[in-house]
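**Student:** kindly return the folded structure for what I paste below:
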Amino acid sequence: MPEPLSETGANTRPLVLGSSSRYRRELLERLHLPFTVASPDTDEAPLPGEAPRALALRLALAKAHAVAAQHPGAVVIGSDQVADLGGEPLGKPGDHARATRQLQRMSGQTVIFQTAVAVVCRATGFEQVDIAPVEVRFRTLDGATIERYLRAEQPYDCAGSAKSEGLGIALLDAIVSDDPTALVGLPLIRTCRMLRAAGLVLP
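**Tutor:** As a prediction, this is how the structure comes out:
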């Protein structure tokens, strides 16, 4: 049962996005819900032998719990994305050289972007986590194309080194997903479902 609204029609529990990502913040703003942002202090290194899907799920939940510990009365969203190339996790490149190597490896390949989201509320004991895998088929990319793209967009803070919402779309042959914002970093269909289950009323 959703919790009652206040007299002003607002949700009674605050909403916190447990992420430092501006992409996730911009996506969550689409829902027209007031929220604050808190950066989780979470080690994102994979465990030995950990599969990309399991890594994304674990980190999304860990981020939500880390922030919920500081905001126990809030509904907290945690999310994580891992690029999955044949079972190997690829993280954010961080610089030009690593981004070049990632795109060289993904050229002509199908990469699964495992985008996980978790919603936690300590006060009510609510916890849900889900994942939205996105199949991305990359074109065959030559060195000049990779260099032009990276110089133009500098996607060094994006898992997989390509921004599908920007110029990176030109590197792709196809995107297959049932949650269209998942590739950008936050699967909003699943997020909305969990927020409702946590008791929030969406506009």
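
**Student:** can we go C-alpha only for contacts and neighbour counts from here?
**Tutor:** Noted.

**Student:** which parts of stretch 77-89 are buried?
**Tutor:** Buried residues in stretch 77-89, counting neighbours by 16 or more other CA atoms under 10 Å, are found at 77, 78, 79, 80, 81, 82, 83, 84, 85, 89.

**Student:** from residue 60, how far out is the spatially most central residue of the chain?
**Tutor:** Nearest to the mean C-alpha position of the chain, by CA atoms, centre = their mean, lies residue 185 at 3.1 Å. With distances taken as CA to CA, to the nearest Å, residue 185 is found 11 Å from residue 60.

**Student:** would you do the same for the sequence below? I want to compare the two.
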Amino acid sequence: MTPRPLLILGSTSRYRRELLERLRLPFEVRSPEVDETPLAGEAPAALALRLALAKARAVAAHAPDAVVIGSDQVADLEGTPVGKPGDHARAVAQLRSMRGKAVVFQTAVAVVHRQAGFEASVLVPVRVRFRDLSDNEIERYLRAEQPYDCAGSAKSEGLGIALLTAIESDDPTALIGLPLIRTAELLRQAGIDPLAA
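**Tutor:** Sure thing, here's the model as predicted:
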């Protein structure tokens, strides 16, 4: 029986690490060292796909015998990319711009196994509708959760769920940062089955 190849998550995101742990596969974490600057006129979906693949390729370049997962998420507000706010003022501005609107969180995942010549990626959009939030609600939420490392300033897995009226997706973990249904599918294609002995 061929031994299972090393699995690497090419991400420093604790959210993605925690999600991947659900598949109960042993894996390592490595930083992908990728420039995440959008290209001129690049659509949010294209940006997420490009970066997910770039992250997986960057790590795979140093570990060609490993199966590498890369992922990226870009919030799409009416065609405009919304990234991680980084601080309180930007988070306030993001949530004000999104109140009462639908935002599509474009989450992409890529799997690369250079040694086997395998490379695949998929985009998993999640449509989220925000409540018409008051400034006071925005302030209370941000002070409580401080989601400055999350695209769109909202953690749906925490108190951020109170900001929303609806979530539409065929892969619920995509909104948190790693679409596990699609990830498991790509891993099976790459020769790693989470349910295999």
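
**Student:** so the residue nearest to the centre of structure 1 versus residue 121 of structure 1, what's the distance?
**Tutor:** 21 Å.

**Student:** next one: residue 52 of structure 1
**Tutor:** Separation of residue 52 of structure 1 from residue 121 of structure 1 (CA to CA): 26 Å.

**Student:** max-length helix in structure 1?
**Tutor:** Longest helix of structure 1, by residue count under DSSP state H: helix 52-68.

**Student:** that helix aligns to what range in structure 2?
**Tutor:** Matched against structure 2 by TM-score structural alignment, helix 52-68 of structure 1 falls on residues 44-60.

**Student:** contacts for the matching stretch?
**Tutor:** The set of residues external to stretch 44-60 of structure 2 that reach it, using CA atoms under 8 Å, 6 or more residues apart in numbering, is 10-11, 30-34, 36, 38-39, 66-76, 79-81, 106-114, 121-123.

**Student:** re earlier: buried set for the longest helix of structure 1?
**Tutor:** Neighbour counts over helix 52-68 of structure 1 (16+ other CA under 10 Å) mark 52-53, 55-68 as buried.

**Student:** what's the mean deviation for it versus structure 2?
**Tutor:** Helix 52-68 of structure 1, aligned to structure 2 and superposed, deviates on average by 0.3 Å (mean CA distance after the TM-score superposition for structure 1).

**Student:** off-centre distance for that helix?
**Tutor:** Relative to its chain's centre, helix 52-68 of structure 1 lies at 10 Å (CA atoms, centre = their mean, to the nearest Å).

**Student:** what helices or strands is whichever helix or strand comes after it leaning on?
**Tutor:** Reading on from helix 52-68 of structure 1 to the C-terminus, the next helix or strand found by DSSP states H and E is strand 75-85. Applying 3 or more CA pairs under 8 Å, 6 or more residues apart in numbering; DSSP states H and E, one finds that strand 75-85 of structure 1 contacts strand 15-18, helix 52-68, strand 88-90, strand 110-121.

**Student:** any idea which of the ones you listed gets closest to residue 158 of structure 1?
**Tutor:** strand 88-90 (10.1 Å; CA to CA).

**Student:** give me the contacts around that closest one.
**Tutor:** Counting by CA under 8 Å, 6+ apart, 51, 52, 82, 83, 84, 102, 159, 160 sit against strand 88-90 of structure 1.

**Student:** thanks a lot, catch you later.
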